[in-house]
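Enquirer: The following comprises the amino acid sequence and a computationally predicted model.
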Amino acid sequence: MDSAKLIERLHSGLPEDAVLTDPDVTVSYAHDMASFCEAGTPAAVVLPRTVEQVQHVMRTATELRVPVVPQGARTGLSGAANASDGCLVLSLTKMDRILEIDPVDRVAVVEPGVINATLSRAVAAQGLYYPPDPSSWEMCSIGGNIGTASGGLCCVKYGVTAEYVLGLTVVLADGSLLNTGRRTAKGVAGYDLTRLFVGSEGSLGIVVRATLALKPEPPQQLALAAEFPTAAAACEAVCRIMADGHAPALLELMDRTSIQAVNAMANMGLPETTEALLLAAFDTPEPARDLAAVARVCTEAGATEVVPAETAAESDLLLQARRLTLTALDRVKGVTMIDDVCVPRSRLGELLEGVAAIAARHDLTIGVCAHAGDGNTHPTVCFDPADEDEAARARISFDEIMGLGLELGGTITGEHGVGLLKKDWLARELGPVSLRLHRGIKEVFDPLGLLNPGKVF
């Protein structure tokens, strides 16, 4: 590839400051937050601000046969945003406008670089609610959320990102523009291409605009914290809560390792003697009544103490502790590998017991936090990368956890995506027939294989 020609062609349709070539700058765009994922050296980083500029980038890439790696805020945990050698990194962070908030149709139209928390606060100001709320919501972008089909703490009641994406505007590999979906509450015309793009990790096209469904703002949440002597008892409480028909806005679990890590980082004062802490919250008209009912369930399941929050501020403090978990675990040894295994709720206890056995077998620290209400767990392997033996054991344990998840009828990723980290495991989960169809779909949208090559499968 002629680098000079590439840069010249890019500059013909982009502002001077939208093309970065200084290696000291472009290296900072080389990877996301995943460990054990290789990252190459990009030929350039482009930061378009308009749909037309994205089209220009893709037309140039197609003409010169240059691979393109789309990026959001790079908070991903699977290596999906990692650069490959000689690629164009297409960063969408400058496309960060909220174009419309419509309280009648209950939709928001946004560009991909809008930060999740920014959108949530903007719609809340109009009495509306955008439910998907990943733990990184203060940093992650809507485009990245769409690319990985992300979830969050409130999925147990409100569902995941895919359920809120009504329509998309997508720049395809050849620079053409595709509109999918609609802004109506109903619509079944044609294949559901919108859902196809959600979770595709930038391998089919570049999302440049999204129409998102909104809900009326719910009442303020109230939460409780229940302490359990074993993770199995906490998981039994989760099963009983759901079987009894309760509808918590969130149902989260932290094990002792996670609790200790959060206390060490933020002095939260969480109970470090408990083996598992279950957090439940309701945003119903009478949350105190619902919390009392769940408190009884937790006590019957073996909780040693149940502490309901009395104010919204106390509830927010509990939820902040949960949001800090992955960051806190990252400080235990300096590096983490964050798994993303999701199993049926009925098998949650088996997964946590299995993870504990894996940690003991490999002499590793593995903290577990979980969106317990939907069975999505984040076993987090803490290790010292300078210790080659420990790093090797960390990788083995990570794979064993994914294998355990599949054995229990689950999936290798509930919300973080596949990227580079889980390519081999995706093939095992999908099987040869499904994998062949996936590759066929990829070829239809990206016949030259330029979009995020080497990712997913």
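Expert: Everything's here; your move. Being a predicted model, the structure only gives us computed values, none of them experimental. Numbers count the residues shown, from 1 in each chain.
Enquirer: C-alpha only now, for contacts and for neighbours.
Expert: Fine.
Enquirer: Show me the helices in the stretch 51-200 of the chain, by range?
Expert: 51-64, 116-124, 142-148, 155-158, 193-197 (DSSP state H, counting those that start in this stretch).
Enquirer: nearest to residue 275, of these?
Expert: Taking C-alpha to C-alpha as the measure, these were each checked against residue 275, and helix 155-158 came out nearest at 22.9 Å.
Enquirer: Just name the most buried of the helices of the stretch 51-200 of the chain.
Expert: Greatest average neighbour count among the helices of the stretch 51-200 of the chain goes to helix 142-148 (a mean of 30), per mean count of other C-alpha atoms under 10 Å.
Enquirer: returning to that earlier point: closest to residue 26 out of the helices of the stretch 51-200 of the chain?
Expert: helix 51-64 (16.7 Å).
Enquirer: List of residues touching that closest one?
Expert: 1, 6, 9-10, 13-14, 48, 67-68, 88, 171-177, 208, 448, 450 (C-alpha atoms under 8 Å, 6 or more residues apart in numbering).
Enquirer: Now, of those residues, which are buried?
Expert: If you count burial by 16 or more other C-alpha atoms under 10 Å, the buried members of the contacts of helix 51-64 come out as 6, 9-10, 13-14, 48, 67-68, 88, 171-175, 177, 208, 448, 450.
Enquirer: Okay, buried residues for stretch 78-96 please.
Expert: Of the residues in stretch 78-96, 78-84, 86-96 count as buried by neighbour count, 16+ other C-alpha under 10 Å.
Enquirer: Sorry, wrong one. I was asking about stretch 210-218.
Expert: For stretch 210-218, using 16+ other C-alpha under 10 Å, the buried residues are 210, 211, 212, 213, 214, 215, 217.
Enquirer: just how off-centre is that stretch within its chain?
Expert: Average the C-alpha atoms of stretch 210-218, do the same for its chain, and the two points are 19 Å apart (C-alpha atoms, centre = their mean, to the nearest Å).
Enquirer: Please apply the same query to stretch 252-263.
Expert: Mean-position distance between stretch 252-263 and its chain equals 20 Å (C-alpha atoms, centre = their mean).
Enquirer: let's bring in a second one:
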Amino acid sequence: MPDTDVAALLPRLVAALPDGVVTTDPDVVEPYRWDWSHDVAAGTPLAVVRAQDAEQVQVAVRWAAEHGVPVVPRGAGSGLSGGSSAVDGGIVLSLERMRAIEIDTECRVAVVEPGALNVEVKTAAAEHGLWYPPDPSSYEICSIGGNVATNAGGLCCVKYGVTTDYVLGLDVVLADGRLVTLGGKRVKDVAGLSLLKLFVGSEGTLGVVTRAVLRLVPAQAARSTLVASFATVAGAATAVVAVGRTMRPSMMELMDQASINAVEDYKPMGLDRTAGALLVAQSDAPGVARAQEVEGMRAACEAAGAEVFVTDDPDEGELFVAARRMAFPAIQARGAVLLEDVGVPIPLLPELLARVAAIAAEHDVEIPVVAHAGDGNTHPIIVYTPEAEDRARAAFHAVMAAAIALGGTITGEHGVGRAKAAALPDQLGADVMELNRRVKAALDPRGILNPGALGL
């Protein structure tokens, strides 16, 4: 808990930092209270610190450590699980102004400050014929710091992996204000415990990332796009399982009928409103292997009852990908939402989707589903009206319980945040939760870093 009269000590923090870095203006502070999940339990912080460099981050954390003040690190505020919801009496430590990007073509890495947007890193890499693969649907607005905090994935992760696969180094400000450097530009390094990976996905509970060294790869090859229309979600899920047995597409995305129609209502894209589900898949395999992979996916989809369309035109293919990316804002336009992010082993994808449909019927709420289907990661999105909020929240917890029962996870890429903290022990069990708490206590003994996130 904060020491008494912390507000009276706030002028010391203001004086220790340049003008404009610390703000207490209620109108400025208000948008920093929550992320995109709009957590109704978000608190009101004493101040927002908009740091401009790592040294200013250290100053803020040292002040907070001295007085026991909670610190909620924040990137672009695009999180979907309440991971950067403000805490009453704490400070929000915004990294949005730390935006530097340096591309090292010899080492094939990007050295990036946490406020840089994912799209900015992609653009900078592309100028040198390189590519940063992790691509959340929100890649145009989400920050690298947030991506590291949640170990973000995206549409290409079925083949190219998630954020942790590209993090070679981090600078981290610890809970006592010390700055440590973990890893670096080295491709291989097994010296010491793997502390670098400990911080990826820790959601700001163990330290504040102030710099990341990200591995880059050669620019993605030409892609062919396959769009398969199914009568049912079960048919689409069955095709995904079949494809995964022998093929490795660079994208395998699913939209159910409700999400298709949400997109068409939001911005008409020419999608088939009558389809029970769509799969949008891509192959970037080299040479003739690309055509062979596409034909293999076509055969699997047709065997599951689909009508299939294939294009080699990159612009045409991108229109379908854009429609898939549009699903989140389109569904949010339908009403209040609770955003899920559950995953299961790929062969159990059909069963998970069936259980989600049953939960929607049982609780009488609409649950459109989009999914990074190729790796078993689904996003059931619960849409509700104010009078249905209790049913919606019950459905939210039922979906997580269904995933756990199938040997799955309550979050594949959005993070636990505060929204899912209560369900985490059900997945991890008492012993693993205790290990999490012991690590937290070792690195943050006063518990000031993002308290409540991850249930820590």
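Expert: Perfect, thanks for sending it. Here the structure is a predicted model, which means the values were calculated and not measured.
Enquirer: thinking again about what came up before, turn the buried residues of stretch 210-218 of structure 1 into CSV, including distance to residue 196 of structure 1 and secondary structure.
Expert: Formatted as CSV, the buried residues of stretch 210-218 of structure 1 follow (distance: C-alpha to C-alpha, whole Å; DSSP: H, G, I helix; E, B strand; the rest coil):
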residue, distance to residue 196 of structure 1, secondary structure
210, 14, strand
211, 15, strand
212, 16, strand
213, 17, strand
214, 21, coil
215, 23, strand
217, 28, coil
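Enquirer: Now for those: which two are most distant?
Expert: Taking C-alpha to C-alpha, the two most distant members of the buried residues of stretch 210-218 of structure 1 are 210 and 217; they sit 20.5 Å apart.
Enquirer: Distance to residue 232 of structure 1 for the helices of the stretch 51-200 of structure 1 - can I get that in a markdown table?
Expert: Written out in a markdown table, the entries for the helices of the stretch 51-200 of structure 1 read as follows (distance: least, C-alpha to C-alpha, whole Å):
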| stretch | distance to residue 232 of structure 1 |
| --- | --- |
| helix 51-64 | 50 |
| helix 116-124 | 34 |
| helix 142-148 | 30 |
| helix 155-158 | 20 |
| helix 193-197 | 35 |
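Enquirer: In contact with the counterpart of residue 16 of structure 1 in structure 2, which residues are there?
Expert: The alignment partner of residue 16 of structure 1 in structure 2, by TM-score structural alignment, is residue 19. The neighbours of residue 19 of structure 2, taking C-alpha under 8 Å, 6+ apart as the test, come to nothing; the list is empty.
Enquirer: that older thread, distance to residue 354 of structure 1 for the buried residues of stretch 210-218 of structure 1 - can I get that in TSV?
Expert: Putting the buried residues of stretch 210-218 of structure 1 into TSV (distance: C-alpha to C-alpha, whole Å) gives the following:
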residue	distance to residue 354 of structure 1
210	40
211	41
212	38
213	38
214	38
215	38
217	39
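Enquirer: Of all the helices of the stretch 51-200 of structure 1, which one is nearest residue 375 of structure 1?
Expert: The closest of the helices of the stretch 51-200 of structure 1 to residue 375 of structure 1 is helix 155-158. By C-alpha to C-alpha, the value is 9.2 Å.
Enquirer: Read off where that closest one ends up in structure 2.
Expert: Counterpart in structure 2 of helix 155-158 of structure 1, with TM-score structural alignment as the criterion, is residues 157-160.
Enquirer: Quick check: the matching stretch compared with structure 1, mean distance?
Expert: In the superposition with structure 1, the average deviation recorded for stretch 157-160 of structure 2 is 0.4 Å (mean C-alpha distance after the TM-score superposition for structure 1).
Enquirer: In contact with the counterpart of residue 109 of structure 1 in structure 2: list those residues for me.
Expert: When structure 2 is aligned by TM-score structural alignment, residue 109 of structure 1 is paired with residue 111. By C-alpha under 8 Å, 6+ apart, the contact set of residue 111 of structure 2 is 101, 102, 103, 104, 211, 212, 213, 214.
Enquirer: any chance of the residues you listed in JSON lines, plus distance to residue 326 of structure 2?
Expert: Conversion of the contacts of residue 111 of structure 2 to JSON lines gives the following (distance: C-alpha to C-alpha, whole Å):
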{"residue": "101", "distance to residue 326 of structure 2": "27"}
{"residue": "102", "distance to residue 326 of structure 2": "30"}
{"residue": "103", "distance to residue 326 of structure 2": "30"}
{"residue": "104", "distance to residue 326 of structure 2": "33"}
{"residue": "211", "distance to residue 326 of structure 2": "30"}
{"residue": "212", "distance to residue 326 of structure 2": "28"}
{"residue": "213", "distance to residue 326 of structure 2": "30"}
{"residue": "214", "distance to residue 326 of structure 2": "27"}
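Enquirer: Need the max-distance pair from the residues you listed.
Expert: Largest separation among those by C-alpha to C-alpha: 104 and 211, giving 14.6 Å.
Enquirer: Which of these two has more residues huddled nearby?
Expert: More neighbours sit around residue 211 than around the other of residue 104 of structure 2 and residue 211, counting by other C-alpha atoms under 10 Å; the figures are 25 against 16.
Enquirer: That one looks like it's in a strand, true?
Expert: Yes. Assessed by DSSP: H, G, I helix; E, B strand; the rest coil, residue 211 of structure 2 belongs to a strand.
Enquirer: how about it, what's its match in structure 1?
Expert: Using TM-score structural alignment as the criterion, residue 211 of structure 2 maps onto residue 209 of structure 1.
Enquirer: Alright, that wraps it up for me.
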